[in-house]
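Peer 1: have a look; sequence and predicted model below, questions after that.
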Amino acid sequence: MSGSPNVDVAVIGSCMIDMICYTPRIPTPGETLCGTSFELGNGGKGANQCVAAAKLGARCALVAALGNDVFGLKYLEHLKGAGIDVKHVKLSEERHSGIAQITVTENGENCIVIVPGSNSLLCMEDVKRADDVLLKSKVVVFQLETPVTTTVQALKYLKSKGKCTTILNAAPASSELPLEAYILSDIFCVNEIEAGQLAGHIVTDFDSAKKAVAFFKSVGCKTVIITLGEKGIVYSDSTGNPVHLPVRKITPVDSTGAGDAFVGALAYYISRQPDLPFKDQIQRSAHIATESVLNRGTQSSYPTKEQLPKELFDS
């Protein structure tokens, strides 16, 4: 372990091959709709968040599982090209690489179907094999596109052995999410749909988000972030009541992966600018996520540090 470099952000999570269809609108059940264009891209919440942080200048490592197929091999080279430590990304002979079928409408809305494939094989043994990077990471990020049991076990492991800040992006929302996941994560982050599914009521605005925050705090969360799209962000840390932060008003081009851009940026700021007030870390992360919505694609839409205003990186 002594020979391994220090890592700013490690991500334990998913890789997906994005198959993106651009259409005028979401088709209704049973309807065949003629799309306008198609793109093949790199996605998966785990890899997205890792790439987003790396593009901002964080030293990143990914713990994940790809299929040993043409998609997986190509994805691995892409991650290397992004400067990400991939020595703990395994190639599986048992399952194909994960796939995401994404439909994006003319107004930037999207709907997604995922087939986890090799992502479902990520296990605690993979996490322990990666302790040379995980136990040196400043921030470790999780999502729910890999087995929930692995996520909870890894959170326990890092809580007992590591000194990192953990972020659980509970997406997609899982009815099987155990109480330990809420308690063990340092930062619990969801969007309005996931917040509603987990808290048991519809979340659309500040008032309903406050109610969801109260629920998450009641089950053991320390810090909660709920993203509301164009309606802003609601957060509550261990010191105060829920706070509502507005976001820039824009005309969206493609919102796919914007939540992952936010989480990756937040991991960057916590690891590289830890003295920045939490409110500022969130606001700057939201600015970067909004920037991604102005471009098509997922990881390809994420801005680099050089493409962003310099004041976003001032202390």
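Peer 2: It's in. Being a predicted model, the structure only gives us computed values, none of them experimental.

Peer 1: when you work out contacts or count neighbours from here on, use the C-alpha atoms and nothing else.
Peer 2: Noted.

Peer 1: let me see the contact set for Glu284.
Peer 2: Quick fix: residue 284 is Arg, not Glu. Ala265, Leu312 (C-alpha atoms under 8 Å, 6 or more residues apart in numbering).

Peer 1: which residues of this protein fall in helices?
Peer 2: Counting by DSSP state H, the chain has helices at residues 45-55, 70-81, 124-129, 131-134, 148-161, 179-184, 192-199, 206-218, 258-272, 278-293.

Peer 1: okay, these in TSV with distance to Asn110 next?
Peer 2: Shown next, in TSV, are the helices of the chain (distance: least, C-alpha to C-alpha, whole Å):
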stretch	distance to Asn110
helix 45-55	15
helix 70-81	23
helix 124-129	32
helix 131-134	33
helix 148-161	25
helix 179-184	28
helix 192-199	13
helix 206-218	22
helix 258-272	11
helix 278-293	12
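
Peer 1: can you say which of those helices is packed in most?
Peer 2: helix 45-55 (a mean of 29; mean count of other C-alpha atoms under 10 Å).

Peer 1: quick check: angle from it to helix 258-272?
Peer 2: 50 degrees (axes from the mean of the first three to the mean of the last three C-alpha atoms, to 10 degrees).

Peer 1: tally of neighbours for Glu306?
Peer 2: 10 (other C-alpha atoms under 10 Å).

Peer 1: look up how far Leu56 lies from it.
Peer 2: 8 Å (C-alpha to C-alpha, to the nearest Å).

Peer 1: can you check Asn42 too?
Peer 2: Distance check for Asn42 against Leu56: by C-alpha to C-alpha, it reads 18 Å.

Peer 1: check Gly72 too.
Peer 2: 24 Å.

Peer 1: quick check, Pro242 in contact with Ala212.
Peer 2: No. Assessed by C-alpha atoms under 8 Å, Pro242 is found out of contact with Ala212, at 10.2 Å.

Peer 1: who's in contact with Gln49?
Peer 2: Applying C-alpha under 8 Å, 6+ apart, the residues near Gln49 are Val11, Asp260, Ala261, Val263, Gly264, Ala265.

Peer 1: would you list those residues in JSON lines and tack on distance to Cys189?
Peer 2: As requested, these are exported to JSON lines (distance: C-alpha to C-alpha, whole Å):
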{"residue": "Val11", "distance to Cys189": "15"}
{"residue": "Asp260", "distance to Cys189": "11"}
{"residue": "Ala261", "distance to Cys189": "13"}
{"residue": "Val263", "distance to Cys189": "8"}
{"residue": "Gly264", "distance to Cys189": "12"}
{"residue": "Ala265", "distance to Cys189": "13"}
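
Peer 1: try it against this one:
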Amino acid sequence: MDARPPGHVAIVGSINVDFVCRVAHFPHPGETMHVRDTTTGPGGKGANQAIAVARLGMPVELAGQMGDDPLAQVARDALSDAGVGTRFVRVQQGGGTGRAFITVNDAGENQILVHGGANMALHPDDVPGLARVLDGARVLMVQMEIPADIVVRICDQARAHDIVIIVDPAPVPPDGIPDALFTLATVMTPNETETQALTGVLPTDADSARAAADILHGRGVECAIIKMGARGVFHSTRDGASGFVPPFAVTAIDSVAAGDCFGAGLARMLAAGAPMDRAVRYAAACGALATTRPGAADAAPTAAEVEELLARE
């Protein structure tokens, strides 16, 4: 493995280009409607999280795969401009860079269609190269926008090196996530929809979130963090410690990538050695700020903005 500065956040995940449309309401089946605005920019949960970590002033390295099409340069430029390390990003010859088609309504809600492209073309033979990103890392972040078996293999290697593993189980595959990820995860961070898919419980308050978290602990998760958007965040550990972070008072206009920014804040704090309750509150502030501006990676807050919000609340 290459020599690396100690303490960085390693991310293995997806790299997309997002095409965002803003509309008054989501179209009904068969409806044709004009959009108010369109934007194109970097996306994919892996890239979003990497840019968000970099915005918070933490060294970050991303491993993944993009195509050799024109969209790849859009993604690579955005990552480089944000200060994300990309030397472990592979290029699939003849492949297409992942892309997402996002519709955002006036309530700030979103609907997202993703074509994985090169992200989903990763093969087990690629794992040794991807795993080089772990050398010197304190925290690993993974998501489910690359093949699940790749995620498991990377987490296996991270666990062998005592690296904190944050599993964002999004999007939950139709057949669920591999059982191994529940035991490999140091922290799992599902939102309401993902929590229901994984546990059968829809969390709407601290009590229902606790019930869902208990199921995750029973499956092996060491720390469960249940993100409930405007209802706050519940977190608990397998040894019985728990806490609740109420929602921050912000004006939300766009929830795209709020979960990615939450994860970035969590990773930044855990990499710095912060206790879990402080890390979750910091992460919740990052997620809240991300909802106050449009875009995916572009919505990620800076460390100064997060500290200002925390000081106000």
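Peer 2: Ah, there it is. Just so it is clear, the structure is predicted and the values come from calculations on it, not from any experiment.

Peer 1: for the most centrally placed residue in the first structure, give me its contacts.
Peer 2: Closest to where the C-alpha atoms of the first structure average out (C-alpha atoms, centre = their mean) is Asp260, at 3.6 Å. With contacts defined as C-alpha under 8 Å, 6+ apart, Asp260 of the first structure is in contact with Lys45, Asn48, Gln49, Ala52, Ala289.

Peer 1: before we move on, what about Thr165 of the first structure?
Peer 2: Lys138, Val139, Val140, Asp186, Ile187.

Peer 1: try 7 Å this time
Peer 2: Lys138, Val139, Val140, Asp186 (C-alpha atoms under 7 Å, 6 or more residues apart in numbering).

Peer 1: what about Ser238 of the first structure, distance to Arg284 of the first structure?
Peer 2: 20 Å.

Peer 1: so which bit of the first structure is stretch 62-81 of the second structure matched to?
Peer 2: Under TM-score structural alignment, the match for stretch 62-81 of the second structure in the first structure covers residues 62-81.

Peer 1: pull the number of nearby residues for Met58 of the second structure.
Peer 2: 24.

Peer 1: and Phe38 of the first structure, by the same measure?
Peer 2: 14.

Peer 1: for it, what are its contacts?
Peer 2: Per C-alpha under 7 Å, 6+ apart, neighbours of Phe38 of the first structure: Ile20, Cys21, Tyr22.

Peer 1: 6 Å - rerun?
Peer 2: By C-alpha atoms under 6 Å, 6 or more residues apart in numbering, the contact list for Phe38 of the first structure reads Ile20, Cys21.

Peer 1: again with Thr166 of the first structure
Peer 2: So Thr166 of the first structure contacts Val139, Val140, Val141, Ser185, Asp186 (C-alpha under 6 Å, 6+ apart).

Peer 1: go again using 8 Å as the cut-off
Peer 2: Val139, Val140, Val141, Phe142, Leu155, Ser185, Asp186, Ile187.

Peer 1: what do you get for Ala271 of the second structure?
Peer 2: By C-alpha under 8 Å, 6+ apart, the neighbours of Ala271 of the second structure are Gly7, His8, Val9, Arg138, Val139.

Peer 1: so which of those persist in the first structure?
Peer 2: Retained in the first structure by both residues aligned by TM-score structural alignment, their matches' C-alpha atoms under 8 Å are the following of the contacts of Ala271 of the second structure: His8, Val9, Arg138, Val139.

Peer 1: not counting residues beside it along the chain, what's closest to the third one?
Peer 2: Nearest-residue entry for Arg138 of the second structure: Gly7, 5.0 Å, with adjacent residues in sequence omitted and distances by C-alpha to C-alpha, 6 or more residues apart in numbering.

Peer 1: neighbours of the one you found, how many?
Peer 2: 17.

Peer 1: circling back: top of the contacts of Ala271 of the second structure by neighbour count?
Peer 2: Val9 leads the contacts of Ala271 of the second structure on contacts (other C-alpha under 10 Å) with 28 neighbours.

Peer 1: just checking, that residue touches Arg138?
Peer 2: Yes. Val9 of the second structure lies in contact with Arg138 (C-alpha under 8 Å); the separation is 6.2 Å.

Peer 1: distance of the closest residue to His217 of the second structure other than its chain neighbours from Ala258 of the second structure?
Peer 2: In space, and not counting its chain neighbours, His217 of the second structure is closest to Arg238: 5.6 Å by C-alpha to C-alpha, 6+ apart. Applying C-alpha to C-alpha, the value for Arg238 of the second structure to Ala258 of the second structure is 26 Å.

Peer 1: repeat that for Gly240 of the second structure.
Peer 2: 27 Å.

Peer 1: repeat that for Gly176 of the second structure.
Peer 2: For Gly176 of the second structure, the distance to Ala258 of the second structure - C-alpha to C-alpha - is 22 Å.

Peer 1: if we ignore the residues flanking it in sequence, what's nearest the aligned partner of His25 of the second structure in the first structure?
Peer 2: Using TM-score structural alignment, the equivalent of His25 of the second structure in the first structure is Arg25. Of all residues not flanking Arg25 of the first structure in the chain, Thr105 sits nearest, at 4.8 Å (C-alpha to C-alpha, 6+ apart).

Peer 1: for the contacts of Asp260 of the first structure, which ones persist in the second structure?
Peer 2: Those retained in the second structure, by both residues aligned by TM-score structural alignment, their matches' C-alpha under 8 Å: Lys45, Asn48, Gln49, Ala52, Ala289.

Peer 1: of all those, which two lie farthest apart?
Peer 2: Lys45 and Ala289 (13.8 Å; C-alpha to C-alpha).

Peer 1: got a list of what the closest residue in space to Tyr22 of the first structure that isn't next to it in sequence touches?
Peer 2: Nearest in space to Tyr22 of the first structure, with sequence neighbours left out and distances taken as C-alpha to C-alpha, 6+ apart, is Val104 at 4.8 Å. Contacts here follow C-alpha under 8 Å, 6+ apart; on that basis Val104 of the first structure touches Ile20, Cys21, Tyr22, Thr23, Arg25, Ile26, Asn110, Cys111, Asp254, Thr256.

Peer 1: and the fifth one, how far from Lys249 of the first structure?
Peer 2: Summarising the geometry, the distance separating Arg25 of the first structure from Lys249 of the first structure, computed by C-alpha to C-alpha, is 22 Å.

Peer 1: same check, this time on the first one
Peer 2: Taken as C-alpha to C-alpha, the spacing of Ile20 of the first structure relative to Lys249 of the first structure amounts to 25 Å.

Peer 1: how about the second one?
Peer 2: As for Cys21 of the first structure, its distance to Lys249 of the first structure is 25 Å (criterion: C-alpha to C-alpha).
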